[in-house]
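In: here you go, sequence then predicted model.
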Amino acid sequence: MPVPGGRGLVARSLLREDAYRAIRDAIVDGTLAPGERLNDGDLVEWLGVSRTPVREALARLEQAGLVQTRPGRYTMVSPLDVRAARNAQSVTAVMHELATREALPDLSTAELDAMRAANGRFADALHRQDADAATAADDDFHGVLVTASANEALREVLERYTPVLRRLERLRFSSLSGRDSVAQHEQIIALCEAGDADGAAAANRANWQTLAALIDSLDEGAGDRGASERT
């Protein structure tokens, strides 16, 4: 079959993905704050790309709930949305449970070692109150099982919904309040090593469900602010 027409398709794809990840990460780590207006020209200058990949990245970020757009008026970083966070947490917990079940039958010693190493980095980052490093290490830990599952559909769902939760997790990982996750990770590893698919899957799901308390606290905070504004 002849090579399809067109030039630079791979390069454009990479630019689009790079732009998406750069803007997404800046939103997750707080560099771009909730409510901040996003100007195409500023983003183009920052990223060193054309407007097309920037606009495509912003469209994907809007689908993920990280950006809000009013055509002809503005594009801005979405405020923290409790309802969106609850929905993302429910979906993400189930996806990680599924990843564990699908990964476990063929999980290697090297992959278990990678999970232990990531959890070690995670614990160290929490001790140093380094939220960025803790988030990256947590991604690495859970990413082992996601990659081992070899389920591309699962990966795509997590790619869409996890960033919403990472914005919240940085609040927890910036202090020692996330240290319970270290023990939960250790339990997941132990169950995986024992070949207990049901136990490991349930433990991984429970680990993601711990975000519910943080989401509840944000919801209560929003209610308290609303009450104070009415008085």
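Out: Received it, and whenever you're ready, just let me know what you need.

In: going forward, measure contacts and count neighbours with C-alpha atoms only.
Out: Will do.

In: other SSEs contacting the strand or helix carrying A110?
Out: Assigned by DSSP states H and E, A110 belongs to helix 109-127. The contact analysis (3 or more CA pairs under 8 Å, 6 or more residues apart in numbering; DSSP states H and E) places helix 109-127 against helix 131-149, helix 180-193.

In: closest to D42 out of those?
Out: Evaluated over those, closeness to D42 peaks at helix 131-149, with 24.2 Å, by CA to CA.

In: mind listing what's buried in the closest one?
Out: 131-135, 137-146, 148-149 (16 or more other CA atoms under 10 Å).

In: how about JSON lines for the helices and strands packed on helix 109-127, with distance to V44 added?
Out: What follows is the helices and strands packed on helix 109-127, written out as JSON lines (distance: least, CA to CA, whole Å):
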{"stretch": "helix 131-149", "distance to V44": "25"}
{"stretch": "helix 180-193", "distance to V44": "38"}
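
In: the helix holding A110: how far from the chain's middle?
Out: Mean-position distance between helix 109-127 and its chain equals 18 Å (CA atoms, centre = their mean, to the nearest Å).

In: comparison target, given below:
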Amino acid sequence: MPVPSPSAPPNRTLLREHAFHALRAAIVDGTLTPGEKLVDTELCAWLGVSRTPVREALAHLEKTGLVQIQPGLRTVVAPLDARAAVEAQAVAASMHELAARAAVPLLTEEHAAAMDRANASFQDALGRGDVDAAIAADDAFHRVFVELAGNRMAAAILDDVTPLLRRMERARFGALAGRSSVAQHRSIVELARAGDTEGAAAVVRANWLTLRPVLE
């Protein structure tokens, strides 16, 4: 019988992205704890990839502030850094404000309804003390504007800075649960439905800046 030709090897970029997203998720959700030493061989075995994509992923994570690399010595999960989180917050607030300005004129009732559902899920998760569900719902709420705006550069910046904020929120969820975000979310949707671009953008910015007491 004919011998099948070997399948193409996995794309290196895909392997790197797989390693990056898996490692980032483990750092943000606390599976990999602040200060924990990261050993290449152990990470390769866990992720099922070679050393090159793991090292490339770690280098990217260092740039985004989630990993600290001391060449020739060690690589560790970065400690929680309130200052870095506050700096990331300022960038996130600006990018979400920018997204809101572009998205509100394009908003349909379907988009607004999706934001309403996400906010209801967010409120429910806060009430249950479910940090994972609360952050997922908050992400879903704000993702509507980001995707509708279609600004790829803003989305890429948010992809880098948001994990720093989410990591701190998870560590200090008690403070997160006391935020006024549910009411602010409602206000954002109401203003967007009314076509008030500047009003919605201002509340979006304020909503992200309410994280300040949680982060410090």
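Out: That came through fine. This is a predicted model, so every value here is computed, not measured.

In: TM-score for this pair?
Out: After superposition, the two chains reach a TM-score of 0.91 (TM-score structural alignment, normalised by the length of the second structure), with 210 aligned residues with a CA RMSD of 1.7 Å.

In: can you map out the helices along the second structure?
Out: Secondary structure of the second structure (DSSP state H): helices at 12-28, 40-47, 51-63, 82-103, 109-128, 131-149, 152-171, 173-176, 181-193, 197-209, 212-215.

In: what's the mean deviation for the third one versus the first structure?
Out: Superposing on the first structure and averaging over aligned pairs (mean CA distance after the TM-score superposition for the first structure), helix 51-63 of the second structure comes out at 0.9 Å.

In: contacting residues around that helix?
Out: 12-13, 15-17, 19-20, 23-24, 40-41, 43-44, 67-69 (CA atoms under 8 Å, 6 or more residues apart in numbering).

In: and the angle from it to helix 12-28?
Out: Per axes from the mean of the first three to the mean of the last three CA atoms, to 10 degrees, the angle that helix 51-63 of the second structure makes with helix 12-28 is 50 degrees.

In: just the endpoints, please. Distance across stretch 101-109 of the second structure?
Out: For stretch 101-109 of the second structure, the first-to-last residue distance is 17 Å (CA to CA, to the nearest Å).

In: buried residues, that stretch. List them.
Out: Buried, per 16+ other CA under 10 Å, within stretch 101-109 of the second structure: R101, A102, A103, V104, P105, L107.

In: what does stretch 178-197 of the first structure give?
Out: 178-179, 181-182, 184-185, 187-193, 197.

In: returning to that earlier point: among the contacts of helix 51-63 of the second structure, give me the pair with the biggest separation.
Out: Farthest apart among the contacts of helix 51-63 of the second structure - using CA to CA - are R12 and Q68, which lie 23.5 Å from each other.

In: which one's more surrounded, the two?
Out: For R12 of the second structure versus Q68, neighbours defined as other CA atoms under 10 Å are more numerous around Q68 (21 against 13).

In: for the more buried one, give me its contacts.
Out: Q68 of the second structure neighbours (CA under 8 Å, 6+ apart): E62, T75, V76, V77, A78.

In: can we see that at 10 Å?
Out: 35, 37-38, 58-59, 61-62, 74-79 (CA atoms under 10 Å, 6 or more residues apart in numbering).

In: map it onto the first structure.
Out: Aligning on TM-score structural alignment places Q68 of the second structure opposite Q68 in the first structure.

In: and that match, how close does it get to L38 of the first structure?
Out: 10 Å.

In: next: L58 of the first structure.
Out: 9 Å.

In: so what sits against both of the two?
Out: With CA under 10 Å, 6+ apart, L58 of the first structure and L38 have common neighbours V67, Q68, T69, T75, M76, V77.

In: number of nearby residues for the last one?
Out: Read it as V77 of the first structure. 22.

In: OK, contacts around it?
Out: V77 of the first structure neighbours (CA under 10 Å, 6+ apart): 24, 27, 32-38, 58, 61-62, 65-69.

In: filter those down to just the buried residues.
Out: 24, 27, 32-34, 37-38, 58, 61-62, 65-69.

In: closest one to R170 of the first structure out of those residues, please.
Out: I27 (11.3 Å).

In: with adjacent residues omitted, what lies nearest to that closest one?
Out: A33 (6.4 Å; CA to CA, 6 or more residues apart in numbering).

In: give me every residue that touches that neighbour.
Out: A26, I27, M76, V77, S78, P79, L80.

In: give me the distance between the third one and L47 of the first structure.
Out: Right, M76 of the first structure. 17 Å.

In: neighbour count: those two, which is higher?
Out: Between M76 of the first structure and L47, counted using other CA under 10 Å, the more crowded position is M76 (20 against 15).

In: shouldn't the more buried one be in contact with L38?
Out: Yes: if you go by CA atoms under 10 Å, M76 of the first structure and L38 touch, sitting 5.2 Å apart.

In: anything in contact with each of the two?
Out: L32, L58, V67, Q68, T69.

In: export the residues you listed to CSV and tack on distance to E156 of the first structure?
Out: Shown next, in CSV, are these (distance: CA to CA, whole Å):
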residue, distance to E156 of the first structure
L32, 24
L58, 17
V67, 18
Q68, 21
T69, 23
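
In: which member of these is positioned nearest L112 of the first structure?
Out: Out of the shared contacts of M76 and L38 of the first structure, the member with the shortest distance to L112 of the first structure (by CA to CA) is L32, at 35.2 Å.

In: for the closest residue in space to that closest one that isn't next to it in sequence, give its distance to D132 of the first structure.
Out: Leaving aside its chain neighbours, L32 of the first structure sits nearest to A26 (5.5 Å; criterion: CA to CA, 6+ apart). Separation of A26 of the first structure from D132 of the first structure (CA to CA) stands at 11 Å.
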